[in-house]
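S.K.: this one's structure only:
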């Protein structure tokens, strides 16, 4: 009758493992910005933070997503954004090159694929 306690332990362990993985997969802004060699570009990441400054574009807008490690621009087609909202964003990491007189002033940004208000 040893199998019953083992089955209960395995079930509890599986639930604990699943609960621990809920927070996995969230990348920090610093991780994206500091490790470009990690091949972030064109990969999908999940970021969690607060919507900050916003800037309108033709047919879209960008907003700053701020977490405890920094800020990054996020490109979205959604115009229903509110500064101060806590969100989880899934998006593609991209880089916009801005060369000026031989110097590179480009910036990493996120193209939003999905956003959830928390």
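M.R.: That came in fine, so what should we check first? Worth saying up front: this structure is predicted, and the values here are computed from it rather than measured. Numbering: from 1, shown residues only.

S.K.: can we go C-alpha only for contacts and neighbour counts from here?
M.R.: Fine.

S.K.: so who does the closest residue to residue 86 other than its chain neighbours touch?
M.R.: Among residues not flanking residue 86 along the chain, residue 50 sits closest, at 4.4 Å (Cα to Cα, 6 or more residues apart in numbering). Contacts for residue 50 (Cα atoms under 8 Å, 6 or more residues apart in numbering) come out as 65, 66, 67, 83, 84, 85, 86, 87.

S.K.: Okay, one more to line up with it:
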């Protein structure tokens, strides 16, 4: 039975990446130890807002919104910005981070039109560079 575990994990991992619309995968790869990931730009997400899947994003924290049990922060890259919902500690404004997240779309129908918004549910923070503060 335990001989099947590695095969199941491999199939599950391939299935997760297979759910991502291949047009969303960025062309810029980042190497994390032995792992290499493709980073998606925020503009690629906004071009195809109803796509779903696991993606990697890199950027700078522009804003934050703390909630009781969770929080959100706005992540910016040179192509745009997007909100990220997290269960982790909120990063500080100006911190630079690389995350793995689940692409989500929240439909908001009003007057026969859809004013939905795409956002990211953070799954894992892979890199985190805190801002440098100067002493007063």
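M.R.: Looks like it came in fine. These numbers were taken from a predicted model, which means no experiment stands behind them.

S.K.: still on that earlier bit, would you mind checking the contacts of residue 50 of the first structure for buried ones?
M.R.: 65, 66, 67, 86, 87 (16 or more other Cα atoms under 10 Å).

S.K.: what do we get in the second structure for the last one?
M.R.: With TM-score structural alignment defining the correspondence, residue 87 of the first structure maps onto residue 97 in the second structure.

S.K.: Touching, that match and residue 59? I think so.
M.R.: Yes - contact status for residue 97 of the second structure versus residue 59: in contact at 5.7 Å, counting by Cα atoms under 8 Å.

S.K.: quick revisit: the match of residue 87 of the first structure: which element?
M.R.: strand 96-106 (DSSP states H and E).

S.K.: Check which helices and strands that strand is in contact with.
M.R.: For strand 96-106 of the second structure, the packing partners by 3 or more Cα pairs under 8 Å, 6 or more residues apart in numbering; DSSP states H and E come out as strand 53-66, strand 117-129.

S.K.: Can you lay out those as JSON lines showing distance to residue 11 of the second structure?
M.R.: Formatted as JSON lines, those follow (distance: least, Cα to Cα, whole Å):
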{"stretch": "strand 53-66", "distance to residue 11 of the second structure": "15"}
{"stretch": "strand 117-129", "distance to residue 11 of the second structure": "19"}
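
S.K.: what do we get in the first structure for residue 75 of the second structure?
M.R.: Residue 75 of the second structure maps onto residue 65 in the first structure, by TM-score structural alignment.

S.K.: Please verify my assumption that its match contacts residue 52.
M.R.: Yes - the pair residue 65 of the first structure and residue 52 qualifies as a contact (Cα under 8 Å) at a distance of 6.0 Å.

S.K.: aligned partner of the residue nearest to residue 86 of the first structure in the second structure?
M.R.: By TM-score structural alignment, residue 50 of the first structure lines up with residue 60.

S.K.: on that earlier part again, name the nearest residue to the match of residue 75 of the second structure, ignoring sequence neighbours.
M.R.: Residue 65 of the first structure sits nearest to residue 51 (Cα to Cα, 6+ apart), 4.9 Å away.

S.K.: So what's the residue count around that neighbour?
M.R.: Using other Cα atoms under 10 Å, residue 51 of the first structure has 21 neighbouring residues.

S.K.: likewise residue 88 of the first structure?
M.R.: Residues near residue 88 of the first structure, counting by other Cα under 10 Å: 18.

S.K.: chain center to stretch 40-59 of the first structure, what's the gap?
M.R.: Distance, stretch centre to chain centre, for stretch 40-59 of the first structure: 8 Å (Cα atoms, centre = their mean, to the nearest Å).
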